[in-house]
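*Asks:* this one's sequence-less:
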C-alpha cells in the first residue's frame, strides 16, 4: 500500500502556510476558489514558491466551461511561463474541445512549453468518454488526473473513480477531489483505490453584518467567506494516515 498524498487547494498565502504547517503534501495555488479556482497572481506565486512543499499553480483564465478562445489559450501559455519563472513546482490545467474530449492540440502545446509537471484538473469530469480521457491524459504526459468521478462530490462518483484508477493502470496518479472530508476519506480510499486526495480544508466564517460598508457595497458575500482551517487539514491528514495504517 502506497502512502496517500494530500493536496490542499488554497487562494491566499495565509492558507498556503496553514496547509504547509498542518500536514499537506502539496498545494494547488489558485485565485477565487469560490469560482472553482482561477490563475493566481504573480505575487502570490512568488510568495508561495518559498514554501517547503511543492506548489502547483492553477492555469485557468476565467470561470465557466473549459473551452477556450485563441486569446485565452495565448494567455494560459503566458501564465504557464510565469509559473515556471516564479519557481513553482507544477501546473494544473485542462481544456476541452466541442466534442467533449480533451483539446489535444492545445494541451500538447501547453505541456510542451514547460519543464513543469502537470495535473489534469476536473475538466476531466466533463468528458463523455472516460477511457478515452484517461488514454489522452497519459498520451499528453499528465502526471495525474484530478476527478470527482463525474459527480458533484467524490463520494457520489465512486464507480467512475474506481474505473479511472483501473484504466490508468499506474501510468499516472488518480486524485479524488470535491467534498473530501475526514469523515468520508477512508471510505473513498477503500472503495475507489485512488492514489491521492484533494481538498480545500476550508471553513465558513460567520456572515458579515448587513450594515458593514463592504457588505452594503457588494464587495463581500453576505453568506461569509471561506478560509483554510488548520484543524481541517490536520483532521484530514490524520484520517488519511489512519487509512494508510489500517486499510479501513
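*Replies:* All right, it came through fine. Only a predicted model underlies this, so the values are computations on that prediction, with no experimental measurement involved.

*Asks:* drop to CA atoms for contacts and neighbour counts, all remaining ones
*Replies:* Fine.

*Asks:* Quick one: residues contacting the nearest residue to residue 59 once chain neighbours are set aside.
*Replies:* Once flanking residues are discounted, residue 59 sits nearest to residue 39: 4.8 Å by CA to CA, 6 or more residues apart in numbering. Residue 39 sits next to 29, 30, 31, 57, 58, 59, 60, 61, 79 when contact means CA atoms under 8 Å, 6 or more residues apart in numbering.

*Asks:* Tell me the secondary structure of the last one, please.
*Replies:* On the three-state scheme (DSSP: H, G, I helix; E, B strand; the rest coil), residue 79 is labelled helix.

*Asks:* try it against this one:
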C-alpha cells in the first residue's frame, strides 16, 4: 500500500472536493486559517456520510495549547459530540507553558475518546516541544496512533531531517505523519523519509471581493481544497 493521504478541510465544499479527489482520510476542522478549530455539529453530521474515514479536530480556540480547566471540559464535550456524530476519531493535543506535552490533560482527553483509539492523532502541539523524541514516547504511552508534525519547523521541508529522526525513533510504534506545506513538489522527498501517511490541505488561494470583505465577514484571500490538487498529490505519492 502506498502513502495514505489525509486532507484537512473546514467547509462542506472542501469536504466534497477532498472526497472527489480521492483522499484516504479527512481531518475535519473549522477555521483552518487559524490552524484548525473544532468543527460545527452540522459539518460533522455532513461528514459522517461522506464514505471516507473522518477525524475531527478538538481545539476550542486559537492560540497556544495550554488549556484551562473550563477548556478541558469543553474538549471532553466536543469529543462526545464527535462520537455521537459517528466519526472515526479525534485530533487533539495539550501543552505545558514550556512546550512539553501536558500528559495528565492528554490522559483525560484520551480517556474521553475511549472507543475511537484507532483514529487518535496527536496534533502539531508536539512541534513546540524542545525534546520531540521524549514527546513521541509519551504519545505512545498515552495510546496515540499517529502524530502530525512539521518536525518542529514552520514547514515540512525545513523540518525534514527531524521528521526522519522521529520516524527512526518511533520505530514502528506510532505513525509519524508530516504536515504543513506538503505539495506535489516535495511529496517524493517526504515519501523517502519512511512515512506511511501524509497530511495536506490540497488547497488553492482564491481572492474574495465585495462587501463581505469590506464588512469584515471574510478575509481578502480564501483557501479552498480542490479535487484536482488532491489528485495531483496522490499521483506524486504513487
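*Replies:* Right, received. Where do you want to start? Since the model is a prediction, treat every value here as computed from it, not as a measurement.

*Asks:* hmm, back to that, return the subset of the contacts of residue 39 of the first structure lying in strands.
*Replies:* Among those, the residues falling in strands (DSSP state E) are 29, 57, 58.

*Asks:* Looking at neighbours, which among those is most surrounded?
*Replies:* Using other CA atoms under 10 Å as the neighbour criterion, residue 57 leads these with 32 neighbours.

*Asks:* check contacts around it.
*Replies:* Counted by CA under 8 Å, 6+ apart, residue 57 of the first structure has contacts 28, 29, 30, 39, 40, 45, 83, 88, 90, 91, 92.

*Asks:* What separation do you get for the fourth one and residue 229 of the first structure?
*Replies:* Note on residue 39 of the first structure: its distance to residue 229 of the first structure, by CA to CA, to the nearest Å, is 22 Å.

*Asks:* One more: residue 47 of the first structure?
*Replies:* Taken as CA to CA, the span from residue 47 of the first structure to residue 229 of the first structure is 20 Å.

*Asks:* give me the stretch of the first structure that stretch 42-51 of the second structure matches.
*Replies:* Aligned by TM-score structural alignment, stretch 42-51 of the second structure corresponds to residues 43-52 of the first structure.

*Asks:* chain center to the matching stretch, what's the gap?
*Replies:* Relative to the chain's own centre, stretch 43-52 of the first structure is displaced by 17 Å; criterion: CA atoms, centre = their mean, to the nearest Å.

*Asks:* What are the contacting residues of that stretch?
*Replies:* 12, 13, 16, 17, 20, 29, 55, 57, 83, 86, 87, 88.

*Asks:* Helices - which of those residues land there?
*Replies:* Of those, the ones assigned to helices by DSSP state H are 13, 16, 17, 20, 83.

*Asks:* Please identify the helix or strand for the closest residue to the fourth one other than its chain neighbours.
*Replies:* It refers to residue 20 of the first structure. Leaving aside its chain neighbours, residue 20 of the first structure sits nearest to residue 53 (6.6 Å; criterion: CA to CA, 6+ apart). In this structure, residue 53 of the first structure sits in neither a helix nor a strand according to DSSP states H and E.

*Asks:* how close does residue 53 of the first structure sit to residue 8 of the first structure?
*Replies:* 11 Å.

*Asks:* Report the buried members of the contacts of residue 57 of the first structure.
*Replies:* The neighbour-count test (16 or more other CA atoms under 10 Å) marks 28, 29, 30, 39, 40, 45, 83, 88, 90, 91, 92 as buried among the contacts of residue 57 of the first structure.
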